[in-house]
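Student: no sequence for this one, just the structure:
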């Protein structure tokens, strides 16, 4: 499994783009990997599904570790709790094998990505 640092480095051009765009790319990558994991599950490819879900957990862990809990205040606390929740929901999948948890986490990540898209628009107009 890739380390969070390796996952971050794998985001194409990560060092040349602003931090908010890095977050957008990581969120999008997690969404794509969850979609691929759902397909792998439906096709019975458990090894690929496990690898993809491991990547998603790594991305979420990286985003969580990057939170500045001192400066971030309530927003950082809420994001930390949300990342914990998403990780638990992904773990729940292994217990019940229901795609509901994967769909839920994918939606949550999509909502977060959409919010960061709004940040990107604000940054462009500033």
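Tutor: It's in. Because the structure is a prediction, the values reported are computed rather than measured.

Student: alpha carbons only for contacts and neighbour counts from here, please
Tutor: Fine.

Student: Correct me if wrong: residue 116 contacts residue 26.
Tutor: No. Taking contact to mean CA atoms under 8 Å, the distance of 11.1 Å between residue 116 and residue 26 leaves them out of contact.

Student: Could you check which of the two is surrounded by more residues?
Tutor: residue 26 (24 against 18; other CA atoms under 10 Å).

Student: quick one: contacts for the more buried one?
Tutor: By CA atoms under 8 Å, 6 or more residues apart in numbering, residue 26 lies in contact with 8, 11, 59.

Student: give me that answer again for 7 Å
Tutor: With CA atoms under 7 Å, 6 or more residues apart in numbering as the criterion, the residues that contact residue 26 are residue 59.

Student: That one: which element?
Tutor: Element membership for residue 26, per DSSP states H and E: helix 19-43.

Student: try it against this one:
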């Protein structure tokens, strides 16, 4: 009784954290989050496969396929992305094919292959992260923040 309600509360808390992260994330960070989601889903699929939980394995693989197809592939701009976008599209299609085969044949090695490809892409994506204002040091002010200031009043 306590375990299920506690787990539901934890899941709800995690979901709120993810939703808040998505709202505040830059487009670059959103792609990283998609990579993370697919990597975690494949890791879950491997655990379910090893535990003999076939239905849960299939659900996790389906989630990874959905993230790759509806997230990563859908975000590609083939017009302005040129050859890189076309190559990534083909790689994402390859990953989905491998995931389907892994699901059908219960092959953990195919799951690991796709997971490693996603990790490599994530690392590359992180390496090209744009610098943000938070990485730039704030300017040094020549005033004492605690010093008293003269009041300015408006007269009517």
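Tutor: Here it is on my side, so go on. Since this is a predicted model, take the numbers as computed values, not measurements.

Student: Need the TM-score between these chains.
Tutor: Here the TM-score for the pair of chains, by TM-score structural alignment, normalised by the length of structure 1, is 0.84; 116 aligned residues with a CA RMSD of 1.8 Å.

Student: rewinding a little: report the next helix or strand after the helix holding residue 26 of structure 1 in sequence order.
Tutor: Next helix or strand after helix 19-43 of structure 1 toward the C-terminus (DSSP H and E): helix 46-65.

Student: Now that following helix: buried residues?
Tutor: 49, 52-64 (16 or more other CA atoms under 10 Å).

Student: picking that back up, superposed on structure 2, where does the helix holding residue 26 of structure 1 end up, distance-wise?
Tutor: By mean CA distance after the TM-score superposition for structure 1, the fitted helix 19-43 of structure 1 averages 0.6 Å away from its aligned residues in structure 2.

Student: Any buried residues in that helix, and which?
Tutor: Across helix 19-43 of structure 1, burial judged by 16+ other CA under 10 Å covers 21-31, 33-38, 40-41.

Student: Provide the aligned range in structure 2 for that helix.
Tutor: Aligned by TM-score structural alignment, helix 19-43 of structure 1 corresponds to residues 27-51 of structure 2.

Student: residue contacts, the aligned partner of residue 96 of structure 2 in structure 1?
Tutor: Matched by TM-score structural alignment, residue 96 of structure 2 corresponds to residue 87 in structure 1. The neighbourhood of residue 87 of structure 1, defined by CA under 7 Å, 6+ apart, consists of residue 57.

Student: what separates residue 87 of structure 1 from residue 71 of structure 1, distance-wise?
Tutor: Going from residue 87 of structure 1 to residue 71 of structure 1 by CA to CA, to the nearest Å gives 24 Å.

Student: any idea how far residue 10 of structure 2 is from the residue most central in space within structure 2?
Tutor: Centroid-nearest residue in structure 2, with CA atoms, centre = their mean: residue 33, separated by 1.3 Å. From residue 33 of structure 2 across to residue 10 of structure 2, the span is 20 Å (CA to CA).

Student: Any buried residues in the helix or strand that contains residue 97 of structure 2, and which?
Tutor: Assigned by DSSP H and E, residue 97 of structure 2 falls within helix 78-105. For helix 78-105 of structure 2, the neighbour count (16+ other CA under 10 Å) marks 85-86, 88-89, 91-93, 95-96, 98-100, 102-103 as buried.

Student: And that helix against structure 1, how far off on average?
Tutor: Mean deviation of helix 78-105 of structure 2 relative to structure 1 after superposition (mean CA distance after the TM-score superposition for structure 1): 0.9 Å.
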